[in-house]
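Student: structural data only, the sequence is not supplied:
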């Protein structure tokens, strides 16, 4: 049997196991083979699936290229390209091939610390699209959001590249700079982010107790050790007399199927469904809970960066455990992948979508996501784009950068009087007041230093839990349920 592992591209120095769902799957026949000629190689492959005419056609193409192309060719690169072509023809952003080097990086242990910007990406219609930034990563702190399309890195376009090649350009060593341009829905111009790559913290579970005995557990992804860590933190909170729990899976890109089932069983009564997995023949494997319900209320926080295993947990707890879902509509990834890492015999790897998963009531949320029971938006400044540092903003200018500066000024306590993108005298006055507070030249002009100081002040504001609308609503919901329960005694 294949090892249970997650199957995503994290934009880090090693492509980690961490993100989209995988599951146990039986081994296929070994596809490894070697030969000095194209015909020999393809004859070997033909024994494991290619018809004679198919093998002949591919072999002929390989021989024609090798014999006639005006430059020397790399046969391994050609073969890898052929397999990449097959995977791309599926039109599935979650099925792809990794050659020896990216596969070796992919196989790195999830127990270590890795360097990069910290975001999971997929290929959608030829675009590199962010599934979710890892919480607390450089990408998250810079303001990268789920569904941002990454256009270029350090001036190099990602258009037309396969996902492996795109990830190779995005990743890099700690301390190196990544200038990333993204296209975001609702914005007319690309947004530029300057991100300093750093070590990505792979601690997946954190917990704390709020006042009135409300526990908070954050899950950043469902890795191999996440289930055990979740149980440890849950046990600690319960030992402290917890009366209600908020589970936060915002910007959690997913993880291992068995792990999310294990966590869901802590809340779903025995016999009730957690998830259903349906194969290509429409056969469904149902996963009922072997656990039991909790005596306290539970809410789940989610947003558009909550994908895959996060959506399984949300659906299971909502439909089978009575939990209240709070926040935004989720990402919408309803498929299951497994990785085949031994069959080629040369260190390369194939990741294939093998099934789709359904919520307990049979809903397929793919490309639709899960709707919250209570829709709660964050303040507008949570989603504001960074200011273009190449521009200097001043009186009588107009544009999206001015609007973003106005939103930031309003958020940190300086009143520009408007947030429509026109730099009027009131905006100038607000800029001067902010500059004075930061001991900058108070000229009312937003230059690089002022923009950076404004963004730093905004990040501090965002990181303050009291400004987190979704978290606060989750805590309030729990307190109301606790009060209602107490009143019935």
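Tutor: That came through, no problem. Model, not experiment: these values are computed from the prediction.

Student: all contacts plus neighbour counts: C-alpha atoms, from now on.
Tutor: Noted.

Student: for stretch 246-255, measure first residue to last.
Tutor: 20 Å (Cα to Cα, to the nearest Å).

Student: can you classify the residue positioned nearest the centre of the chain by secondary structure?
Tutor: Central residue of the chain (Cα atoms, centre = their mean): residue 132, 2.4 Å from the mean position. Classification of residue 132 using DSSP: H, G, I helix; E, B strand; the rest coil returns strand.

Student: got another, please set it beside the one above:
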């Protein structure tokens, strides 16, 4: 099976799958449509051009190796040349991996890896988070889709090749990655200290909620996700499930054949799941062989729902009558193929070969899919961590004070404002929190109080009762069940 993926680097496989490889070649001009002379002349011309290009590259290598004033590692030169070609494409999802990085990539596809738990890409030379993986250290720390990683443990990633940047971010379980983050809407860089860990290999989780509503969470579309989804769905249906909520929030993608397999269980036979268009504008439609479901379905998504998650969202919305709830999705509408055997030395080349479209032919690249019901999480779900090297106190005005006020509000302490000015009401809210947590009651936020605030906030975020999007999904499906029963 050929693999197709986004720039999954830290923790997860993205859009991959063997069935689409032929789509890259379906629209190629047939030699039968050319005269014999045209075909021969074109072939000769192409061969001459190719040889000329290869000669130019070879000459450059030789000139550097023979004349550079220091010893040159030829392997580094070759890798650099290939990286340069991939960067010239201007496509963050097409790239080259050396032997070591390629081996790590294979581990990620199999679902066995450690790290911070976020998929990244290189966009305009900046290492950008596509999505933090659900329940990963990155998500728990508060990283978001579209965040730009500026530094790792004090090392700037500016101008660094993606492979090298990834190696800076990766690390053994238990080690710390101190990330400086640039986030839209924040004037100052944010700092996150994340402890690397094993990433949950289980990609499917299910639960039966009251009123016969099942919830299935898919954290990524790995090689075994399709089978696990079938098992969990069958388990819920055996419990007389009346409606289903599918959660793909912060799911950055996965195996294409797997998402198609999952979608087929809900999309009626003959209806389109996804379309793929090659460079010659030729389209192939993947049609369902399934039978559909009679119960109502809602799908939860957010800004971190990318690639294969968006394929599932589009298929269920447009071909299965499901309702999308949450936020606009990430917006990755391309298909990649990985070439490893062709490289012959353990390295890997990943190239975008096509774009995918929703059943109605829409290309969601860089736009995402809009939810049918827009629901944001509470502000404190995505608040930045507080700086621990300074104490926040009365009459200060800063982004840290603003973040502390958002935290206090989320925890029910009512500072009365969230504009960044530390007034007396904020001071009283801090004192109330300190009293409750048995901390020194000073009314100022030192490192100890800041850490306690963040710890309580994590507890609140993990409490499903505070999950606005999930609750809306359950409410919607519940109403659909009731409406169906009354008919």
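Tutor: Sure thing, it's come through. Bear in mind that the values here come from a model prediction, so they are computed numbers and not experimental data.

Student: please state their TM-score.
Tutor: The TM-score (TM-score structural alignment, normalised by the length of structure 2) is 0.93; 466 aligned residues with a Cα RMSD of 1.8 Å.

Student: coming back round to it: aligned to the residue nearest to the centre of structure 1, what sits in structure 2?
Tutor: Alignment note (TM-score structural alignment): residue 132 of structure 1 maps to residue 131 of structure 2.

Student: thought residue 138 was touching that match, still the case?
Tutor: No. With contacts counted by Cα atoms under 8 Å, residue 131 of structure 2 stays clear of residue 138, the gap being 9.1 Å.

Student: give me the common contacts of those two.
Tutor: Counting by Cα atoms under 8 Å, 6 or more residues apart in numbering, the residues touching both residue 131 of structure 2 and residue 138 are residue 118.

Student: buried stuff in the longest helix along structure 2?
Tutor: Ranked by residue count, the top helix of structure 2 under DSSP state H comes out as helix 36-67. By neighbour count on 16 or more other Cα atoms under 10 Å, the buried set for helix 36-67 of structure 2 is 61, 64-65.

Student: can you lay out those as JSON lines showing distance to residue 48 of structure 2?
Tutor: Shown next, in JSON lines, are the buried residues of helix 36-67 of structure 2 (distance: Cα to Cα, whole Å):
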{"residue": "61", "distance to residue 48 of structure 2": "20"}
{"residue": "64", "distance to residue 48 of structure 2": "24"}
{"residue": "65", "distance to residue 48 of structure 2": "26"}
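
Student: closest to residue 364 of structure 2 out of the residues you listed?
Tutor: Using Cα to Cα, residue 61 comes nearest to residue 364 of structure 2 of the buried residues of helix 36-67 of structure 2, at 41.2 Å.

Student: tell me how far the nearest residue to that closest one once chain neighbours are set aside lies from residue 304 of structure 2.
Tutor: Spatial nearest neighbour of residue 61 of structure 2, chain neighbours left out: residue 77 (7.3 Å); criterion: Cα to Cα, 6 or more residues apart in numbering. Using Cα to Cα, residue 77 of structure 2 is found at 36 Å from residue 304 of structure 2.

Student: of those two, who's got more company?
Tutor: Neighbour count, other Cα atoms under 10 Å: between residue 77 of structure 2 and residue 304, residue 304 has more, with 29 against 15.

Student: check for me that the more buried one belongs to a helix.
Tutor: No. With three-state DSSP as the criterion, residue 304 of structure 2 is assigned coil and is not in a helix.

Student: for it, give me its contacts.
Tutor: Residue 304 of structure 2 is in contact with 130-132, 144-145, 249-252, 329-330, counting by Cα under 8 Å, 6+ apart.

Student: got the buried residues for stretch 241-248 of structure 1?
Tutor: Of the residues in stretch 241-248 of structure 1, 242-248 count as buried by neighbour count, 16+ other Cα under 10 Å.

Student: ok, these vs residue 452 of structure 1, which is closest?
Tutor: Distance to residue 452 of structure 1 across the buried residues of stretch 241-248 of structure 1 (Cα to Cα) is lowest for residue 248, with 29.6 Å.

Student: my understanding was that that closest one contacts residue 301; is that so?
Tutor: Yes. The criterion here is Cα under 8 Å, and residue 248 of structure 1 meets it with residue 301 at 4.7 Å.

Student: all the strands of the stretch 301-450 of structure 2, residue numbers only.
Tutor: 323-326, 334-339, 348-357, 373-374 (DSSP state E, counting those that start in this stretch).

Student: now the last one on structure 1. Mean distance?
Tutor: In the superposition with structure 1, the aligned residues lie an average of 0.5 Å away from strand 373-374 of structure 2, counting by mean Cα distance after the TM-score superposition for structure 1.

Student: likewise for the first one?
Tutor: Relative to the matching residues in structure 1, strand 323-326 of structure 2 has an average distance of 0.4 Å after the fit, by mean Cα distance after the TM-score superposition for structure 1.

Student: which secondary structure elements does that strand sit against?
Tutor: When contacts are defined as 3 or more Cα pairs under 8 Å, 6 or more residues apart in numbering; DSSP states H and E, strand 323-326 of structure 2 packs onto strand 297-301, helix 308-319, strand 373-374, helix 468-485.

Student: at 6 Å what do you get?
Tutor: Contacting strand 323-326 of structure 2 under the criterion 3 or more Cα pairs under 6 Å, 6 or more residues apart in numbering; DSSP states H and E are the following elements: strand 297-301, strand 373-374.

Student: about what we covered before: among the contacts of residue 304 of structure 2, who's most crowded?
Tutor: Greatest neighbour count in the contacts of residue 304 of structure 2, by other Cα under 10 Å, goes to residue 252: 36 neighbours.
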